[in-house]
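Participant: Quick one, fold the following:
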Amino acid sequence: MKRSSFIAKASRDSLPMLRRAIFIALTLNLCACSTLVTIDVDHELAGINGAARAPSSPLQVRAGVLPLVVSDDFSNYLRQTNGNPDVYRWVEDVSSSDAKLMQQRIIASMEQSRCFESVNELSIPSLDAALNEAWLQGIDVLFVPRIVRNDVYYVDSNSSWTWNVALWGILTPIASWWVADEEFSADVRIELAAYSVGRRNELFRDTLEGNAQRSLDDWDQGWEWLSIFTTPSTLDAPNWKVISPALRPHGELDLYRNVIDYCRKNFVTRAKPDSFRESLSKFEAVVLWSRPEGWLEPRYAESDAASILEMLRGVREPELTGVQLTTNAASDPATREVLHDAIQRAARLQPYDRLFLSFSGVATVSDGALALVLGGDSNSPAPATVSLAELAQWLAPVRAQTLVVVDAGFNGTRGTRSLPAQARTDFGIEAFDDLRVATNACFLFASSGTTGALEMDEIRGGLFTHFFTQHAKRALVSGEGLDMVDMFAAIQNDVVRYAKLEQVAQEPTMICGDGFDTASFFNAKRAIATDPPNDRDEERESGGSEE
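Facilitator: Down below sits the predicted model:
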């Protein structure tokens, strides 16, 4: 009787202790639960901010991003890794839709960095074609991301494993299924190559990483009865296909956080020197001529356009920039619409870019002001005019350094690219004052308001264009560069001297805005190269208009 009472009493006393033990075990079990939560990358990306401070204002740089490149190296790495019988690492494949989605998220990260004027999406697979399109869109730097790693892998057991074994043996194996005693990590890496759209060369190439380590329980790994003892040796494809979709997005999100910091630190630091701006500079050329339908003069306007194109294409220095051409050489005369559209497109250029505009043709007086004569279009075949004031207004929004070369006469006899003298009014230098509203532009005219512009059979072209191309080519090829003031003085001296031999008065005129840097336009260190960033050579050779 006494023994039975003792046993009953012991049972009653041990029950609270058992309850406390179970409570403690469950508490520890809950504390060791998985740290892996499913995330929406796009939602999380909208709220993240990098560790580095954003610049006070965006850089004067427009960026473009191509879709993520999945190379053969990555495909081989995927096959070798996932085909290994000891699968401690799993590589997630990247489909075309995944690549597109990652491109959009990289763009969103760059936009959140607040380092660029704009970040544009391009969907052109070919780098050459993408550079062409980037030029037309006004993009300065083209980023090409390439996937390097898209992995999840086993790290090791953590400190919870030891007491989890005790819990498994003493209490129940079931409780151990919720203990996060194994460490797994995501490894998402891209290689980001940056290309100068203006120079068509690679600027730099860097690898950016995204990592995220989490503690996983048995359910996160794809449940197995004895996984506490068999992980990681029993991990196979079905397990990884459970782990990867939940863990890899954490690594991808960390990658985008690092993209933000990369833009704010690495890119901003690289963009500070003036040399970097020069490495982005574009040279855009608009080479036009005009002779209204039915007119016999000017005879050599097309030849002038061809000479200037030859100059632009004839400099073969590897360090020089590309030149984007718009021309009507060997085609129909330029119209007012062609000129206006070409200048409007140039408004996308940056302050460190350059625009070269040349016109060979006839000048006149329209509504009491000096004007250029252009061909008519299909709607109105009659000749059209553009006053110098109107030309300056078109050029005023252009931020690039702009050089305008006009080989046309404003007053003179036959053969001087001007209308008959009796139909003209003489103009002094004040007639060019309206041009100064284009503050970043410099205008070189073959004549003053009181003289014509001679063209000669001996050179089969305009006298002014002949000497301009000679001096410009010399400045570019010599590698020494030439200040625009000095260059114009040399051109003016040659033109005046040779025109006198022909008994023609010709006085070239130069008008420069306050924002034009006369020392840098024909500096060979940042000068013109020849091959425009497009692949329409056949069209160019046939004389079609190209951009």
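
Participant: alpha carbons only for contacts and neighbour counts from here, please
Facilitator: Fine.

Participant: Next, the buried residues of the one helix or strand residue 130 maps to.
Facilitator: Residue 130 belongs to helix 127-136 when assigned by DSSP states H and E. Neighbour counts over helix 127-136 (16 or more other Cα atoms under 10 Å) mark 130-136 as buried.

Participant: and those residues as a markdown table, adding distance to residue 516?
Facilitator: Output for the buried residues of helix 127-136, formatted as a markdown table (distance: Cα to Cα, whole Å):
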| residue | distance to residue 516 |
| --- | --- |
| 130 | 31 |
| 131 | 28 |
| 132 | 27 |
| 133 | 28 |
| 134 | 26 |
| 135 | 23 |
| 136 | 24 |
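
Participant: show me the residues around the residue lying closest to residue 48 once chain neighbours are set aside that make contact.
Facilitator: Distances taken as Cα to Cα, 6 or more residues apart in numbering place residue 257 nearest to residue 48, at 6.9 Å, with adjacent residues excluded. Residues in contact with residue 257, defined by Cα atoms under 8 Å, 6 or more residues apart in numbering, are 45, 48-50, 109.

Participant: the helices in the stretch 1-150 of the chain, which residues?
Facilitator: Remark: helices assigned in the stretch 1-150 of the chain by DSSP state H, counting those that start in this stretch are 2-31, 41-47, 72-82, 96-113, 127-136.

Participant: I misspoke; the intended subject was the stretch 351-500 of the chain.
Facilitator: Using DSSP H, counting those that start in this stretch, helices in the stretch 351-500 of the chain cover 388-395, 463-478, 484-501.

Participant: Would you do the same for the sequence below? I want to compare the two.
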Amino acid sequence: MEIIVRMTIIVFLAALVVMVSGCSVNKPFVALEEEPYIQNLENAHPSNYVAAIAPIDIGFDAAKINKEASGRFALIPVMDRLTELVRNSVRNAKVFEKLIDESPKTLDEAWKLGADIFISAKLSEYQVYYIGTNKLFVPNIINWFFFEVPSYFVRDEVYGLSGKIEFSFKSTHSGKELLSSTANFTVERSLDDFERGWQILGILRVPGSLSESNWFKVADSLKQYEEKEMQLSIIKIMNEDVRSAVKSDAFKQNMAKRCGLVVGLSRYKAEALTRLKFADDDAIAFRNALISATKEPTAERNIRILTNDSATKDALFKELGALVKRLQPEDEMFFYFAGYGARRLRTMKAETKIEEKNEGENEGKEPSEPPEKGEDSKEQTFAEPALLLFDSDPDNPETFVPLLDIINLLKESPAKVVIIVDAGFGTEKPLRSAGFDVKDALSFKELFISLVDEKQFVILSASDCFLGEGAAEFEHQKHGVATFYLLEGMAGKADIDKNGSVTLKEAFLFLYPRVVEESQMEACAQHPFILGKGIENIILK
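Facilitator: Prediction:
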């Protein structure tokens, strides 16, 4: 009897040891914020990009996988929870200046929300699976044989949960693919009978006896650890792949976009301004050529157009202000104008420079007038080129838009700016000139050139806007003369070196002699000019 008692005590103690060992077989849980990798990100500096994440897609057929697979079970997670985890991970990686709260479905929606980068994520794998038994399995069989109930609490079965999220990053401005990266996460834990879902003789029958409810129970038991590993994996690819990518020249070039504002007016509110024949068509044709040459999926959205009654003074500055706000140093900005031009008087000191302005101060607003005359300042009156919008009054030069004011607004952007003007600045109205009289005024040309940063700005005028030339229209070609030859050049006729592309320099060399010749045939002197540096590097087509 004494021997039986001793043996019972020994077996009981052995069972107790197995049960205690089974309870402590797994490593203790460490919270995400306590991971050394996460703590090292505390001083990370974000880029200046704003990002938005699309709703997460599911990239697998769970029902098909579960029908064919054995020992594993594909899961469809709770999408709201998955979205929350992914968003928090991207935000905690501190790669972007801001992550927008909304979840846009398309590139355009992300752009409208103010995002620079559109992130799409696809869950391409998410499954729980049976790995096998651990070293406690055989002792626990003995435990089960003598003391069934304690064996239920021994973690002698090993299960895993793995997932894969594929990320794609696109520029909302250019529509170009920036990079792609995949977050792989796996968690493996030993579970007891209750953690994998209790069943009679389960210790002897798994994994073949595991039902759908058992798999869900396993997934629920691993959830805390899986969510942490998922977030850690996403944060790592964001920090290691994306953070290094945003610093590269290739990334910046793919972020770059060609954008612009194209304005064309054949009709004006003022009856004194005779209807022009082809100015609005010029604008439409130039925009189409620019979009076609750009070959970016976002070009149509990035290149805005105002024609006739929509081309008011307020609309012009609103559109320009919105464009300036989104420009990056790698971008190209085009401003094209076809319509009436004029020269107006501007009184200013000859040594005046374009006034520096605080960032964002004048976005979307009309630039201020020149400084008032000081007692000791030596001021002169110049004839400066200006453009007439739909609501401009030809008898009131204050309603004109000086070209210098447009430059003053666009200088707030870091991008290269190309300004193309097909307008007249003389006194003969049929030649796209409003005919405002500026006699006795000094030429604005030298001062204008001194005020313009030729590294940032390129200005192509269809006529000499400082000498007061007009801009002729082609009756038989249905275009302004200069715009017609510009379009012809962009179509390939200006490809002097036959390399398949047309630079702004090539286009100007093509159009200049032809415009001069045609304008002479139209009995008006017209000499296009171009101002600025790097015109050989600006690719029109």
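
Participant: quick one on the thing from earlier: quick check: PyMOL command selecting the buried ones in the contacts of residue 257 of structure 1.
Facilitator: To isolate the buried subset of these in PyMOL, counting by 16+ other Cα under 10 Å, use the following:
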select buried, resi 45+49+50+109
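
Participant: Taking the contacts of residue 257 of structure 1 together, which two end up most distant?
Facilitator: 45 and 50 (10.6 Å; Cα to Cα).

Participant: ok, back up a step: now tabulate the contacts of residue 257 of structure 1 in JSON lines and tack on distance to residue 232 of structure 1.
Facilitator: Converted to JSON lines, those look like this (distance: Cα to Cα, whole Å):
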{"residue": "45", "distance to residue 232 of structure 1": "32"}
{"residue": "48", "distance to residue 232 of structure 1": "33"}
{"residue": "49", "distance to residue 232 of structure 1": "35"}
{"residue": "50", "distance to residue 232 of structure 1": "34"}
{"residue": "109", "distance to residue 232 of structure 1": "35"}
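
Participant: and the equivalent of residue 496 of structure 1 over in structure 2, what is it in contact with?
Facilitator: Correspondence of residue 496 of structure 1 to structure 2, assessed by TM-score structural alignment: residue 516. Each residue near residue 516 of structure 2 by Cα under 8 Å, 6+ apart is listed here: 525-528.

Participant: go on, residue 409 of structure 1?
Facilitator: 362-364, 416-418, 446-448, 451-454 are the contacts of residue 409 of structure 1 under Cα under 8 Å, 6+ apart.

Participant: which one among the residues you listed gets closest to residue 295 of structure 1?
Facilitator: If you rank the contacts of residue 409 of structure 1 by distance to residue 295 of structure 1 using Cα to Cα, residue 362 comes first, at 10.3 Å.

Participant: Give me the nearest residue to the aligned partner of the closest one in structure 2, chain neighbours excluded.
Facilitator: Matched to structure 2 by TM-score structural alignment, residue 362 of structure 1 sits across from residue 340. Spatial nearest neighbour of residue 340 of structure 2, excluding adjacent residues (Cα to Cα, 6+ apart): residue 432 at 4.6 Å.

Participant: ok, that neighbour touching residue 387?
Facilitator: No. Using Cα atoms under 8 Å as the test, residue 432 of structure 2 is too far from residue 387 to be in contact (10.3 Å).

Participant: Map residue 410 of structure 2 onto structure 1.
Facilitator: Looks like residue 410 of structure 2 aligns to residue 395 there (TM-score structural alignment).

Participant: Give me the neighbour count for the closest residue to that match other than its chain neighbours.
Facilitator: Among residues not flanking residue 395 of structure 1 along the chain, residue 438 sits closest, at 5.7 Å (Cα to Cα, 6+ apart). Residue neighbour count, defined by other Cα atoms under 10 Å, stands at 25 for residue 438 of structure 1.

Participant: Against residue 276 of structure 2, how distant is the match of residue 362 of structure 1?
Facilitator: According to Cα to Cα, to the nearest Å, residue 340 of structure 2 and residue 276 of structure 2 sit 8 Å apart.

Participant: got it, and residue 168 of structure 2?
Facilitator: Counting by Cα to Cα, the gap from residue 168 of structure 2 to residue 276 of structure 2 is 49 Å.

Participant: So which residues of the stretch 151-300 of structure 2 form helices?
Facilitator: Remark: helices assigned in the stretch 151-300 of structure 2 by DSSP H, counting those that start in this stretch are 202-205, 212-237, 243-245, 249-255, 279-294, 299-302.

Participant: quick one: the shortest one to chain centroid distance?
Facilitator: By that I understand helix 243-245 of structure 2. 16 Å (Cα atoms, centre = their mean, to the nearest Å).

Participant: So what touches that helix?
Facilitator: By Cα under 8 Å, 6+ apart, the list of residues contacting helix 243-245 of structure 2 reads 95, 179, 251.

Participant: between those, which is nearest residue 332 of structure 2?
Facilitator: Nearest member of the contacts of helix 243-245 of structure 2 to residue 332 of structure 2, counting by Cα to Cα, is residue 251, at 16.0 Å.

Participant: which residues does that closest one contact?
Facilitator: 178, 245.

Participant: ok, now residue 490 of structure 2?
Facilitator: Per Cα under 8 Å, 6+ apart, neighbours of residue 490 of structure 2: 289, 502, 507, 540-541.

Participant: what do you get if the cut-off is 6 Å, keeping everything else the same?
Facilitator: residue 541 (Cα atoms under 6 Å, 6 or more residues apart in numbering).

Participant: so what corresponds to it in structure 1?
Facilitator: So, by TM-score structural alignment, residue 490 of structure 2 is matched to residue 472.

Participant: State the distance from that match to residue 430 of structure 1.
Facilitator: 27 Å.

Participant: Excluding sequence neighbours, find me the nearest residue to residue 14 of structure 2.
Facilitator: residue 143 (7.8 Å).

Participant: quick one, what contacts the alignment partner in structure 1 of residue 54 of structure 2?
Facilitator: For residue 54 of structure 2, the aligned position in structure 1 is residue 66, judged by TM-score structural alignment. Residue 66 of structure 1 sits next to 122, 144 when contact means Cα under 6 Å, 6+ apart.

Participant: cool, the one 4 residues further on as well?
Facilitator: If you count contacts by Cα under 6 Å, 6+ apart, residue 70 of structure 1 has them with residue 147.
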